[in-house]
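**Q** next come a sequence and a model predicted from it.
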Amino acid sequence: MRKALTAVVVLAAGGAASAFLVNRGDTSQATNQAAQALPVNTTKVTQQTLKDTETEDGQLGFGTTSSAVSRIAGTVTAVPDSGQELRRGNTVYSIDNKPTILLYGALPAYRKLSIGAEGNDVLQLEQNLKAMGYTGFTVDDEYTDATAEAVEEWQDDLGLDETGVVELGSVLFAPGHIRIDSVQGQEGTPLGPNQPVLSYTGTTRAVTVQLDAADQRLAVMGAAVTVALPDGKTVPGRIEKVSTVIIPAESPDKDPETKVEVIVAIANQKAVAAWSSAATDVTFTASERKNVLTVPVAALVALREGGFGVEVTDGTTSHYAPVKTGLFASGQVEVSGTGIKAGTTVGIPK
């Protein structure tokens, strides 16, 4: 007589699980019992693409906010309006009637630039001078006499003293066009060094999502997501930035929270042009398995000898077949095993 096969039938609902034993032997009595105990509820093994998705709250806006701080002490004499867009060569703000000019570049301004200076900030400056139409110098990382002459010409056009020197605080480097988010230093406000004047963003609309640290698996750079807009339409997006942020505690008896901030780029800007700010739903795909065999999770049984199985039936007999499980998603589970193919009928325990 062969060893009996014992299976524990796993029932899962709402995250809870329960189990009961099913014993099957090799005797005729066991066979008759098995025939009488054919599963009442059945389903078919299907072949499909299985996606592990999760939907999170998002905020449509203009992406990450940056702060512009005064590098010198003085009085704020000019600031833009919130929502105003600025381009290369525009004045961002003025302290003591000395303007801070927007230039493009990834490296922040951190020092005075004058003849003899070398570095990427010099290269950025010269690239901007050339883009604004100034000539007579070589675009490289060296601040030469020719660079100083171009700077003097630029200063003359701005109505400034022609020093040929770019003082710290006279330029603001940003990746591109900026949009003023809010203004902290109103006209007439005295400011000390390193005090915030205003905050700004890019001009391209994007969606910001703050994930719990436990959901960091969703934040994959370059991954495609789907954004549901307030009008019910959806638009594709792509993760362009992932960072960790600390959310301050709301009260002394609570701890700060660690969040994973995700910036989602929207290629179709026309689709989101109607909103400057809006709540959205963002659907992330953590993993995807194409053209795999699946059954409902409820069809799985836990085998006493280890692993999982399914109860395969042809309507008159049934047997437990071991399966290897893969991705679990949307109430389905990826399975594979001997004799398991699309269309196979399996039982779903009560």
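**A** Nice, thanks for sending it over. Since the structure is predicted, the reported quantities are computational estimates derived from the model, not experimental observations. Residues are numbered from 1 along each chain as shown.
**Q** contacts and neighbour counts: CA atoms only from here.
**A** Will do.
**Q** what is the neighbour count of residue 112?
**A** For residue 112, the count of nearby residues is 12 (other CA atoms under 10 Å).
**Q** so who does it touch?
**A** Contact analysis of residue 112 by CA atoms under 8 Å, 6 or more residues apart in numbering lists 165-168.
**Q** ranking by neighbours, what's the top pick from those?
**A** residue 165 (19 neighbours).
**Q** and the closest residue to it other than its chain neighbours, how many neighbours?
**A** If the residues on either side of it in the chain are set aside, residue 165 comes closest to residue 114, at 4.9 Å by CA to CA, 6 or more residues apart in numbering. Residues contacting residue 114 under the criterion other CA under 10 Å number 20.
**Q** which parts of this structure are helices?
**A** 28-36, 120-131, 145-158 (DSSP state H).
**Q** contacting residues for the closest residue to residue 69 other than its chain neighbours?
**A** Distances taken as CA to CA, 6+ apart place residue 196 nearest to residue 69, at 4.1 Å, with adjacent residues excluded. For residue 196, the contact set (CA under 8 Å, 6+ apart) comprises 67-70, 184-185.
**Q** let's bring in a second model and compare:
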Amino acid sequence: MAKLGMIAGGLALLLAGTGIGWAASVVTREPPEVASEAQYAEVEATQGEVSASVATVVTVSWPTNRAAVNQASGIVTGVNVRRGDRVNAGDALYRVNERPVIVAKGRVPAFRDLNAGTKGADVQQFSALLKAKGYLRATSRTMTPAVVTAAKAWQRRLGVEPTGVVRRGDVLFVRDLPMRVVLDPKSFRVGAELGGGQAGIDRLGAAPVFTATFGEAQARQVAEDMTIKVTSGSHAWTGRLGAVKAGINNESTARVTGPSGGSLCGKTCNTIPLSGTTRLSGVAEVQAPVSGVVVPVAALASAADGSIAVIGRDGSRIPVTVKARARGMAVVQGLAAGTTVRVPGQ
């Protein structure tokens, strides 16, 4: 029994010694080596330029607005104007049953025949046409004998029977003249039958409308008032973007106007086709070209107070002012070209 006790005591001492050795090893083992400072690359600030642009498709078309509604009935026997032609009071737009339909200025549309004794604003408008054409000395709100006589002379000039009665479909009153007219080619073509009440007599807008379209990623880069350059053949126009509005299919659109908000094409709008929609190429200037000392945007370090600096080769902060940023590069002020700066590693 004494021998067994001595063996057990020896095992206990051995185990205790082993535990002490393991603990000592853990406590005294050196920690793994840790880098004393972050890894970085060194780059040299250089003289250069930064800029950014977005290519886009610009569509252009001429807008139209309702000018009048046809009141003549019969077969169209002639069309006197082409799309976009400028017309004045007294001009014939088309003929129905060989009777010309004349445009005149007036706010009240033709709604009845004008006979001897008829009174109203429509008579005043018609008499103003006769006066402007030299058939009448003064306007009148009544179809007086003088107005009827003038109407007959006017009808003879047009080549129609001089009855002195002005049919409802003889005159189209429009608010403003002169205007550039657009007739619906489906309704107003030789051989077409009219029953009165046809729309499709429109006024061409003063200038075409340009619209830029941007994809989802492009739309995040552009903003209202950015400069955009649009090219059409040998013509190039510089304008600005209007408000960028979200559309369908993750696309956004913006109207394009001239630099001061007027027409983009100015005196060269006659180069834009009067019908249909034309696709042109455009380039929106996200960042105008700025020259100076260029460093990577990643080299810029912001402080808690909002100031910006770059880190020199020796680790010192060099305060700078950012003049422009584009495509990962920045033009800064306060740093000399040739200075080596740190760029943090990944």
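**A** Cool, the structure landed. It should be emphasised that the depicted structure is a prediction, and the values quoted were computed from it without experimental measurement.
**Q** TM-score for these two?
**A** The TM-score (TM-score structural alignment, normalised by the length of the second structure) is 0.52; 288 aligned residues with a CA RMSD of 5.9 Å.
**Q** one step back: and among the helices of the first structure, the most buried is which?
**A** Each of those was assessed for mean neighbour count using mean count of other CA atoms under 10 Å. The highest is helix 120-131, with a mean of 19.
**Q** I'd like to know which elements that one is packed against.
**A** If contacts are counted by 3 or more CA pairs under 8 Å, 6 or more residues apart in numbering; DSSP states H and E, helix 120-131 of the first structure sits against strand 98-104, helix 145-158.
**Q** in JSON lines: these, plus distance to residue 211 of the first structure.
**A** Shown next, in JSON lines, are these (distance: least, CA to CA, whole Å):
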{"stretch": "strand 98-104", "distance to residue 211 of the first structure": "31"}
{"stretch": "helix 145-158", "distance to residue 211 of the first structure": "46"}
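**Q** to residue 300 of the first structure, which of the ones you listed lies closest?
**A** Nearest of these to residue 300 of the first structure, taken as CA to CA: strand 98-104 at 58.3 Å.
**Q** so what touches the closest one?
**A** Counting by CA under 8 Å, 6+ apart, 86-94, 124-125, 128, 169-177 sit against strand 98-104 of the first structure.
**Q** if we use 7 Å, what do you get?
**A** 87-94, 128, 169-176 (CA atoms under 7 Å, 6 or more residues apart in numbering).
**Q** also stretch 287-303 of the first structure?
**A** Residues contacting stretch 287-303 of the first structure (CA under 7 Å, 6+ apart): 6-12, 45-52, 308-310, 331-336, 341-342, 347-349.
**Q** what sits against residue 42 of the second structure?
**A** So residue 42 of the second structure contacts 340-343 (CA under 7 Å, 6+ apart).
**Q** how about those in CSV, adding distance to residue 74 of the second structure and neighbour count?
**A** CSV is the format used below for the contacts of residue 42 of the second structure (distance: CA to CA, whole Å; neighbours: other CA atoms under 10 Å):
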residue, distance to residue 74 of the second structure, neighbour count
340, 86, 20
341, 85, 26
342, 85, 23
343, 82, 22
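**Q** in those residues, find the pair that's most separated.
**A** 340 and 343 (9.8 Å).
**Q** now the contacts of stretch 287-303 of the first structure: which count as buried?
**A** The neighbour count (16 or more other CA atoms under 10 Å) marks 6-11, 45-47, 50-52, 308-310, 332-336, 341, 347-349 as buried among the contacts of stretch 287-303 of the first structure.
**Q** out of the contacts of residue 42 of the second structure, which comes closest to residue 60 of the second structure?
**A** Looking across those and measuring by CA to CA, the closest to residue 60 of the second structure is residue 343, at 46.3 Å.
**Q** from residue 275 of the second structure, how far out is the nearest residue in space to that closest one that is not next to it in sequence?
**A** Residue nearest to residue 343 of the second structure in three dimensions, not counting chain neighbours: residue 299, with 4.6 Å by CA to CA, 6+ apart. Computed as CA to CA, to the nearest Å, the residue 299 of the second structure to residue 275 of the second structure distance reads 53 Å.
**Q** tell me which of those two has more neighbours.
**A** residue 299 (21 against 12).
**Q** that older thread, so for residue 269 of the first structure, which of the helices and strands packed on helix 120-131 of the first structure sits nearest?
**A** The nearest among these, by CA to CA, is strand 98-104 at 21.9 Å.
**Q** just how off-centre is stretch 113-121 of the first structure within its chain?
**A** How far stretch 113-121 of the first structure lies from its chain's middle: 36 Å, per CA atoms, centre = their mean, to the nearest Å.
**Q** straight-line length of it, end to end?
**A** Counting by CA to CA, you get 8 Å between the two ends of stretch 113-121 of the first structure.
**Q** over to stretch 173-188 of the first structure?
**A** Taking CA to CA, the first and last residues of stretch 173-188 of the first structure lie 25 Å apart.
**Q** re earlier: which of the contacts of residue 196 of the first structure lies closest to residue 149 of the first structure?
**A** Distances from residue 149 of the first structure to those, taken by CA to CA, are shortest for residue 70, at 26.5 Å.
**Q** so how far is residue 101 of the first structure from the closest one?
**A** 12 Å.
**Q** ok, these two, which is more surrounded?
**A** Ranked by neighbour count (other CA under 10 Å), residue 70 of the first structure and residue 101 place residue 70 first, with 25 against 20.
**Q** I'd say the more buried one and residue 197 touch.
**A** Yes - Residue 70 of the first structure is within contact range of residue 197, at 6.3 Å (criterion: CA atoms under 7 Å).
**Q** before we move on, the earlier item: in the contacts of residue 196 of the first structure, which residue is surrounded by the most others?
**A** residue 70 (25 neighbours).
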